[in-house]
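In: structure of the sequence below:
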Amino acid sequence: MEYRKLGNSGTIVTSYCLGTMTFGAEADETTSHLILDDYVEAGGNFIDTANVYSLGVSEEIVGRWLKARPEAASQVVLATKGRFPMGAGPNDIGLSRKHLNRALEDSLRRLGVEQIDLYQMHAWDALTPIEETLRFLDDAVSAGKIAYYGFSNYLGWQVTKAVHVAKANHWSAPVTLQPQYNLLVRDIEHEIVPACLDAGMGLLPWSPLGGGWLAGKYQRDVMPSGATRLGENPNRGMESFGPRNAQERTWQIIDAVAEIAKDRGASAAQVALAWVEARPAVTSVILGARTREQLADNLGASKVKLSAEETDKLTRISMPQMSDYPYGERGVSQRFRKMEGGR
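Out: Model prediction:
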C-alpha cells in the first residue's frame, strides 16, 4: 500500500483504511480480530470506527485488539466518529458541546486510549451553531484528547463554512472528509471534492464498492439472495435493488469494470477500488470487509494500477448525470470556462 498524508496534516496513513462497521454485527469478535491482524500484516496502519457502530461494540472490539497487541497499536492511526444517538435523551445526539464531550469520553474509554488520532463529526447538525462544535474540537485538540478532526457526510458549503469559521477564530482546522464515493455514486465531484481540494482536506471514501454492486455480486433483474448484504436483508434489498437495477448506467459501469478485471486477471472489486484510490484528493479508501477472504481480495487492489486508457473508460462511462444548469454544457460553469479560454 502507498503512504499518503492524512489530508493537510503531517501524519502518514496507508492508501487503504480498514473500516469496522461490520464488527459486532456481521463479524464476531474473533473474526474481527483476525481481520485486524491480516490488515496490519499486509502493511495497513489506518483503522476507522464510530461510536454508533453496533452501539459501541465495534469500538470495544477494536479497543481489546489494541490492548492485546501493543506493538501494532503503537503504529496504528485510529479514527472514530460522534454525532448520532447513543441514548434516548434529547442531548444524546448532535454536535453540541454537551453531547460531544460525553461521546468523546465514552469513545476514549471503549477504545482504551488516551488520544484519538482522527475524531470525525458523523454528519451535519443544523441545530448546533458551527462555532460551538468547532470550539469544542479545538479545545479537544489542545487537551490532547484528539490529534485532528474531520467530517463525514458534509455538503460542500458546510465544509467551506467550517473551514473559514475555524480560520477566522484561529482554531484547529479540519483535515479530512469521509463521503460516499464510488463509480456508481460520483455526485460529490460537483461541489464537495472542489471544496476539499480548496481547503487541502483529504477524502476518505466509504462504500467504495457501492454496497457490493461493483464487486460483481448482483445480476440484472435478479433479486439478491444468499451471502450478500442485500440477500441477507430482504427489506433493504427491496428498497435499494430495484432503483439501481432499473438504471442502464448501473449495468454499463458493472460490465466495464468486469471487462477490465478479466483482461487484467484481477477481481472486479480490485478494479473498482483502484479507480477510487487514484481520484483527486483521496487520502485513503475505507474497506468494509465482513470476512478475511473479502479483505484479502480488497487489499489486492493496492497492486492494481489502472492505465490512463482504463481510467478514462471507467470515468467516462460512470459520468454522473448533470442538469444543464449550472453544471451542464449550457450551464454557467461551462460558459465561464469557455470565456476564460478553456481554463
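In: contacts and neighbour counts: CA atoms only from here.
Out: Noted.
In: in three-state terms, label Y148 for me.
Out: Per DSSP: H, G, I helix; E, B strand; the rest coil, the local secondary structure of Y148 is strand.
In: show me the contacts for it.
Out: 117-119, 141, 174-175 (Cα atoms under 8 Å, 6 or more residues apart in numbering).
In: and the strands in the chain?
Out: 3-5, 12-14, 16-19, 46-48, 77-82, 116-121, 146-152, 176-178, 202-203, 285-287 (DSSP state E).
In: which of those sits closest to L55?
Out: Of all these, it is strand 77-82 that lies closest to L55, at 11.2 Å by Cα to Cα.
In: what does the closest one contact?
Out: By Cα under 8 Å, 6+ apart, the list of residues contacting strand 77-82 reads 13, 45-52, 95, 100, 103-104, 107, 116-122.
In: what about 6 Å?
Out: 45-50, 117-122 (Cα atoms under 6 Å, 6 or more residues apart in numbering).
In: got the angle between that strand and strand 116-121?
Out: Angle between the axes of strand 77-82 and strand 116-121 is 30 degrees (criterion: axes from the mean of the first three to the mean of the last three Cα atoms, to 10 degrees).
In: circling back: among the strands of the chain, which comes closest to A25?
Out: The closest of the strands of the chain to A25 is strand 16-19. By Cα to Cα, the value is 13.0 Å.
In: now do that closest one: which elements does it pack against?
Out: Contacts defined by 3 or more Cα pairs under 6 Å, 6 or more residues apart in numbering; DSSP states H and E place strand 16-19 against strand 46-48, strand 285-287.
In: out of the ones you listed, flag the one nearest W275.
Out: Nearest of these (Cα to Cα): strand 285-287, 10.4 Å.
In: ok now that closest one, how far from the chain's centre?
Out: 6 Å (Cα atoms, centre = their mean, to the nearest Å).
In: could you tell me how many residues sit around the closest residue to D297 other than its chain neighbours?
Out: The shortest distance from D297 to any non-neighbouring residue, by Cα to Cα, 6 or more residues apart in numbering, is to Q270 (7.1 Å). Per other Cα atoms under 10 Å, the neighbour tally for Q270 reads 23.
In: now the other sequence, so there's something to compare against:
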Amino acid sequence: MDYTHLGRTGLRVSRLVLGTMNFGELTDEATSFVIMDEALDAGINIFDTADVYGGPQKPDRAKGYGISEEIIGRWLAQGGGRRDRIALATKVYQPMETGPNDKYLSAYHIRRACEASLKRLQTDHIDLYQMHHVDRATPWEEVWQAMEQLIREGKITYVGSSNFAGWDIATAQMTAAHRNGLGLASEQSLYNLTQRTVELEVIPALRHFGIGLIPWSPIGMGLLGGVLKKAEGGRRGSPALQQQIEAKRSQLEAYESLCDQIGETPANVALAWLLHNPVVTAAISGPRTVEQLRANLKAPEVKLAEETLAKLDEIWPGPGGEAPVAYAW
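Out: Here you go, the predicted structure:
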C-alpha cells in the first residue's frame, strides 16, 4: 500500500480510505469486522465513518443513527493494537435527534456530537473530525472556537470538511489563519469521472491552501464499476440506477471497452484516475462485501498512460478546466 500526507499535515495515510457507510445497513456486523481486519492487514490505515451512518436497525431508535460508529467501536474494543494502527475519521452536522440543536455546526451541537461519537466508537480521540456539510448560519469564529476546544482537550486531532464550495473553503481557512490555526486538513467532495464539477473551483482552492481531497462516490454509485456486464449477468440495480445506465449507455460502453483494452477492471480504473490527480490524498473504498474490498486493493498500483487519460477525458468530459477560464476569456 502506498502512503501520502493528508494535505499539508504531517499525517501519512494510505491512498485508499476504508469507507464504512454500508456497515449496519447493507453489511452486517460480522462481515464488517472481516472487512476491517482485511483492510488493516492490507495496509489501509484510515477508516472513515459518520455519526449518521448505519441506517435504522434498532426498534428503539427513531432514526437508528450511530450504528456504523458502534460497529467500529466494538471492532476496536477487541484490542490487538487496532486503534493505534488507524487514523479514525468521523463527521458531524446531520440531525441525530429531533431537537432544534441536535444538528448543524453550533458550538453546542459540535461538543455534544463529539462526545456521543467518542462513546459509540469506544475511543478517547478522533483523528479527523469532519464537518459533513457547511453551516452558513453559524459564524466561523464559533465553529473554530468549538473545534479548537476539542483539540485542546485531546478529543480530536485534525479538522476536515465535506461538501464545501470553494468559497466556503477559502472563508474557513482565512478565519482559521486569523486565529493562528491550521484550519482544514482535508475536504471530502463528490468526485468521479461522471461528476467533475469540483474541478471548477473546489480543487483549485484545495491546491492553493494545501488541503487534501478525499473523493466520495469514486465509482459513481456503481456506474463506473462495470455495471453493463453486471446487468447482463442478471444483477439488476435500483430503478434510479437503471435510468442512469440508459442515459449514459454510450459512454459506459466506451468506458468498459477501454478498460477491457488496458486489462483493468472499471472500478480500479475509476479509482486510479482519481489518484492520478496530485490534489487527491486518497479515494474512499466503501465495500459492501469482502470481495469488493479485495478487488479495490489493486487500484493504487494501477498506472494510467497519458493516452488512456486523454481517452477518459473524451468519454467523460469535465467542465472545461478551472474557473473562470473554463467559461470566460
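In: now the strands of the first structure in JSON lines, with distance to E259 of the first structure?
Out: Formatted as JSON lines, the strands of the first structure follow (distance: least, Cα to Cα, whole Å):
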{"stretch": "strand 3-5", "distance to E259 of the first structure": "29"}
{"stretch": "strand 12-14", "distance to E259 of the first structure": "28"}
{"stretch": "strand 16-19", "distance to E259 of the first structure": "24"}
{"stretch": "strand 46-48", "distance to E259 of the first structure": "31"}
{"stretch": "strand 77-82", "distance to E259 of the first structure": "35"}
{"stretch": "strand 116-121", "distance to E259 of the first structure": "37"}
{"stretch": "strand 146-152", "distance to E259 of the first structure": "33"}
{"stretch": "strand 176-178", "distance to E259 of the first structure": "29"}
{"stretch": "strand 202-203", "distance to E259 of the first structure": "28"}
{"stretch": "strand 285-287", "distance to E259 of the first structure": "23"}
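In: out of these, nearest to G231 of the first structure?
Out: strand 285-287 (19.9 Å).
In: what is that closest one packed up against?
Out: strand 16-19.
In: average distance between the strand it packs on and the second structure?
Out: Superposed on the second structure, strand 16-19 of the first structure shows a mean distance to its aligned partners of 0.3 Å (mean Cα distance after the TM-score superposition for the first structure).
In: for that strand, grab the matching residue range in the second structure.
Out: Aligning strand 16-19 of the first structure against the second structure (TM-score structural alignment) gives residues 16-19.
In: could you do stretch 278-289 of the first structure as well?
Out: By TM-score structural alignment, stretch 278-289 of the first structure lines up with residues 276-287 in the second structure.
In: how far out from the middle of the chain is that stretch?
Out: Between the centre of stretch 276-287 of the second structure and the centre of its chain there are 8 Å (Cα atoms, centre = their mean).
In: equivalent analysis for stretch 24-44 of the first structure, please.
Out: Using Cα atoms, centre = their mean, the offset of stretch 24-44 of the first structure from its chain centre is 18 Å.
In: could you do stretch 99-113 of the first structure as well?
Out: With Cα atoms, centre = their mean, you get 21 Å for stretch 99-113 of the first structure.
In: list the buried ones in that stretch?
Out: 99-100, 103-104, 107-108, 110-113 (16 or more other Cα atoms under 10 Å).
In: ok, now stretch 163-171 of the first structure?
Out: Those would be 163, 165-166, 171, for stretch 163-171 of the first structure by 16+ other Cα under 10 Å.
In: out of these, which one sits closest to A261 of the first structure?
Out: When those are compared against A261 of the first structure (criterion: Cα to Cα), the nearest one is V163, at 39.5 Å.
In: thinking again about what came up before, the residue nearest to D297 of the first structure reaches A301, doesn't it?
Out: Yes - judged on Cα atoms under 6 Å, Q270 of the first structure makes contact with A301 at a distance of 4.2 Å.
In: now for the spatially most central residue of the second structure: which residues touch it?
Out: Closest residue to the average C-alpha location of the second structure: W216 at 4.0 Å, with Cα atoms, centre = their mean. Neighbouring residues of W216 of the second structure by Cα under 6 Å, 6+ apart: 189-190, 284.
In: I'd like those residues as CSV, with distance to G233 of the second structure appended.
Out: What follows is these, written out as CSV (distance: Cα to Cα, whole Å):
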residue, distance to G233 of the second structure
S189, 32
L190, 29
I284, 26
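In: identify, from those residues, the entry nearest to P319 of the second structure.
Out: For the contacts of W216 of the second structure, the nearest to P319 of the second structure is L190 (14.4 Å; Cα to Cα).
In: which position in the first structure pairs with that closest one?
Out: L190 of the second structure maps onto Q180 in the first structure, by TM-score structural alignment.
In: how about that match: what's its closest non-neighbour residue?
Out: Q180 of the first structure sits nearest to W206 (Cα to Cα, 6+ apart), 4.8 Å away.
In: do you know how far that neighbour is from A168 of the first structure?
Out: 30 Å (Cα to Cα, to the nearest Å).
In: could you do P70 of the first structure as well?
Out: From P70 of the first structure to A168 of the first structure the distance is 40 Å (Cα to Cα).
In: ends of stretch 115-125 of the first structure, what's the gap?
Out: First-to-last distance for stretch 115-125 of the first structure - Cα to Cα - comes to 24 Å.
In: how about it, aligned to which bit of the second structure?
Out: Counting by TM-score structural alignment, stretch 115-125 of the first structure sits on residues 125-135 of the second structure.
In: could you list the residues in contact with that stretch?
Out: Contacts of stretch 125-135 of the second structure (Cα under 6 Å, 6+ apart): 87-93, 155-164.
In: give the equivalent position in the first structure for the residue nearest to the centre of the second structure.
Out: Checking TM-score structural alignment: W216 of the second structure goes with W206.
In: swap in E253 of the second structure?
Out: Checking TM-score structural alignment: E253 of the second structure goes with D255.
In: and A274 of the first structure, which of the strands of the first structure is closest to it?
Out: strand 285-287 (9.3 Å).
In: distance check, the match of W216 of the second structure against A289 of the first structure.
Out: 12 Å.
In: what helices or strands is the lengthiest helix in the first structure leaning on?
Out: In the first structure, assigned by DSSP state H, the helix with the most residues is helix 248-264. In terms of contacts (3+ Cα pairs under 6 Å, 6+ apart), helix 248-264 of the first structure is packed against helix 268-277.
In: any idea how far T98 of the second structure lies from A328 of the second structure?
Out: 45 Å.
In: which of those two has more neighbours?
Out: More crowded of T98 of the second structure and A328, by other Cα under 10 Å: T98, with 10 against 6.
In: lovely, talk soon.
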